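**Q** please find the sequence and the predicted model below.
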Amino acid sequence: MSNAVKDAVGRYGIWWAGLRSKDPALRGEAAEAAAELEQLGYGAIWLGGNTSAADAAPLIAGTSRIVVGTSIQSIWEHEPADTAAAFADLEAAHPGRFFLGLGVSHAKSADQYRRPYSALVAYLDGLDAAGLPADRRLLAALGPKSVELARDRAAGSIPYLVTPEHTAYSREILGEAPLLAPELMVVLETDPARARSLARGALAIYLALPNYTNNFLRHGFTEDDLTDGGSDRLIDAVFAWGDESAIRARIDAFREAGADHVALQVVDGEPRDSLPRAAWSRLADLLA
């Protein structure tokens, strides 16, 4: 099952919120950018934020090969039957091009946030009943129970804001077959002070979310690492920055820890609805 998933997404993809723009004036440029990512050799586009099949459809229609996945669709905002119907429509039009990435989001983002693990299990039950196949869905899994769920009831895991150590931990739980595709933020900057400043700007919103901070604490960081925008140790663990060899080495560390695919998110200080096409091209050259 998962070998087909791994073949579909390839080794590297781009994670970006701006590619899901709902502004009609920007959708054409987003589709152009998606086609460019395909030409650059990326295997997948991961739509950042709470996204759905409707956000993926224009990008899939404007390309011929690249896979598009949600990263993530919140279980609190879409009913399983509606999700399955949207998946079926997109699958009929473009077979094999869309993967549903699911997650429980955060208490600050969903008023109905209660018993998230149980809610996720119930949601997967609903998808099963509605006929959405397990081998086309992925879970944004951080803790051990959710990683087990990604192993047993999905095609794998797409964790966000993690380290190579978390990747190795996830691989041990998942076993060999399921897809493991962590996201990694990349700062194309060699000056340490500026690189870490850009990283802290991107990290700030996540340090207010317990799902992420608790995961850091589970994997060897301390409360001190989570203060003042994040310690250098934390920044250097969850971001790739520096010259091309340093960035490539950091990406390779995730692969060596067990990642099948790495979803790269450029951090440049620009708004998240921008399209950093020059940076994506630089990354493609670095990965070649």
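**A** Good, I have the coordinates.
**Q** hey, let's count contacts and neighbours off CA atoms from now on
**A** Will do.
**Q** give the contact list for V266.
**A** W16, M185, V186, V187, L188, P276, A279, W280 (Cα atoms under 8 Å, 6 or more residues apart in numbering).
**Q** before we go on, here's another structure to hold up against the first:
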Amino acid sequence: MDLAGVGVWSSQLRYGDPAQAAESAAELEELGFTALWIPDVGGPVLDSVAHLLAATERVMIATGILNLWMHEPAEVAGGYADLTGRHGERFLLGIGCSHAPLIDSKEPGRYRKPLAATRAYLDGLDAAEQPVPVQNRVLAALGPKMLQLSATRARGAHPYLTTPDHTRYAREQLGAGPLLVPEQTVLITDDGDAAREIGVPWLRSYLALPNYANNMLRMGFTPEDVSTVSDRLFDALIAWGDEETVLRRVNEHLQAGADHVCVQVLTADPREFPHEQWRRLAAALR
């Protein structure tokens, strides 16, 4: 399972129209993207992985991330074995512990000790009748303890909503061997006001979650940066501008130690498949 280059992170591929998702996945493969990443905030995520694997031939399909509170490890291991048996080793299992406000909203008090919960989940995958290979799984990780667990119990880490400085920090924590695959959010527009109009509400929804807010503070941003979504924070987290601006940011991650960068395109309509932007990025990459 070789993962390099640039991939696409897309909620539309997971939660959009299934026929359009399949067509889009096939096109993204032809455009040269090396992996397609999908989120998991509920529902049968392995069905979505199967759908995208069936629609493609070579590209890797990855969960970014499979929410460990929503899926039993034995079922995931069985599904993983079935999918790799049918499609080869093209499924990278990204696993994460999500966020307390999301998990506790349905079952107060369920979310606790995320590091221990992740270890226990990995134990379950290892103990399954057909274990998920360590080299075919990554962990959502931001802080040092989860990054270190990514280096010892998985192939590496998939940090989300981060900066090239965090990528450099993550590489230092992981060491030279493990895989490091950060997500990078982008807006292809030269209009700064339009970029903020789209990006600020999107960022606020994430920065309301302690994991992300605390990571920003750990990386040197101030509480005011976080609460106001300052220009400094906005520009650090979202690469906005033309295609060359986006590629410069991708290269900053790669130079900081990333092995692969998955790009998430934002548009005014979050339900829209950003075909034009994907095509423009692919052309620039070539």
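**A** Great, that's in hand. If you're wondering where the values come from, they're calculated on a predicted model, not measured in any experiment.
**Q** superposing both, give me the TM-score.
**A** The TM-score (TM-score structural alignment, normalised by the length of structure 2) is 0.94; 277 aligned residues with a Cα RMSD of 1.2 Å.
**Q** returning to what we had before: filter the contacts of V266 of structure 1 down to the ones in strands?
**A** Of the positions in the contacts of V266 of structure 1, W16, M185, V186, V187 sit in strands, assigned by DSSP state E.
**Q** wait, the second one touches A237, no?
**A** In this case it means M185 of structure 1. No - contact criterion Cα atoms under 8 Å: M185 of structure 1 and A237 do not qualify, at 10.3 Å.
**Q** those two - which one has more neighbours?
**A** Using other Cα atoms under 10 Å, the more surrounded residue of M185 of structure 1 and A237 is M185, with 22 against 16.
**Q** quick one, strands of structure 2?
**A** 6-9, 35-38, 60-63, 66-67, 91-96, 137-139, 156-157, 179-180, 183-188, 238-241, 261-265.
**Q** let me have these in a markdown table, extended by distance to T167 of structure 2.
**A** Shown next, in a markdown table, are the strands of structure 2 (distance: least, Cα to Cα, whole Å):
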| stretch | distance to T167 of structure 2 |
| --- | --- |
| strand 6-9 | 15 |
| strand 35-38 | 18 |
| strand 60-63 | 19 |
| strand 66-67 | 21 |
| strand 91-96 | 17 |
| strand 137-139 | 14 |
| strand 156-157 | 10 |
| strand 179-180 | 8 |
| strand 183-188 | 10 |
| strand 238-241 | 15 |
| strand 261-265 | 10 |
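**Q** to A77 of structure 2, which of those strands lies closest?
**A** With distances scored as Cα to Cα, the stretch of the strands of structure 2 nearest to A77 of structure 2 is strand 91-96 (9.8 Å).
**Q** pull up the aligned stretch in structure 1 for that closest one.
**A** Strand 91-96 of structure 2 corresponds to residues 98-103 in structure 1, going by TM-score structural alignment.
**Q** any idea how far the equivalent of Y12 of structure 1 over in structure 2 is from G32 of structure 2?
**A** Alignment note (TM-score structural alignment): Y12 of structure 1 maps to V6 of structure 2. Look at V6 of structure 2 and G32 of structure 2: by Cα to Cα, to the nearest Å, they are 9 Å apart.
**Q** looking at those two, which one has more neighbours?
**A** Ranked by neighbour count (other Cα under 10 Å), V6 of structure 2 and G32 place V6 first, with 25 against 17.
**Q** about what we covered before: not counting its neighbours along the chain, what's nearest the match of Y12 of structure 1?
**A** Nearest-residue entry for V6 of structure 2: V261, 5.1 Å, with adjacent residues in sequence omitted and distances by Cα to Cα, 6 or more residues apart in numbering.
**Q** that older thread, put together TSV for the ones in strands among the contacts of V266 of structure 1, with distance to A88 of structure 1 on each row.
**A** Shown next, in TSV, are these (distance: Cα to Cα, whole Å):
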residue	distance to A88 of structure 1
W16	24
M185	32
V186	34
V187	37
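**Q** which member of those is positioned nearest D23 of structure 1?
**A** Using Cα to Cα, W16 is the member of these that lies nearest D23 of structure 1, at 15.6 Å.
**Q** what's the burial count for the closest one?
**A** Counted with other Cα under 10 Å, the neighbours of W16 of structure 1 add up to 22.
**Q** please apply the same query to L120 of structure 1.
**A** L120 of structure 1: 20 surrounding residues under other Cα under 10 Å.
**Q** residue in structure 2 paired with it?
**A** Match for L120 of structure 1 (TM-score structural alignment): T118.
**Q** quick one: contacts for that match?
**A** Applying Cα under 8 Å, 6+ apart to T118 of structure 2 gives the contacts L68, G96, C97.
**Q** quick one: contacts for the residue most central in space within structure 2?
**A** Taking Cα atoms, centre = their mean, the centroid of structure 2 lies closest to G64, which sits 3.8 Å from it. The contact partners of G64 of structure 2, taken as Cα under 8 Å, 6+ apart, are W9, W37, I38, P39, D40, G94, I95, A140, H158.
**Q** run the last query once more with 10 Å
**A** G64 of structure 2 sits next to 9-11, 36-40, 92-96, 138-140, 158-160, 183, 262 when contact means Cα atoms under 10 Å, 6 or more residues apart in numbering.
**Q** buried among these? Make that a PyMOL selection.
**A** In PyMOL syntax, the buried subset of the contacts of G64 of structure 2 is picked out as below (16 or more other Cα atoms under 10 Å):
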select buried, resi 9+10+11+36+37+38+39+40+92+93+94+95+96+138+139+140+158+159+160+183+262
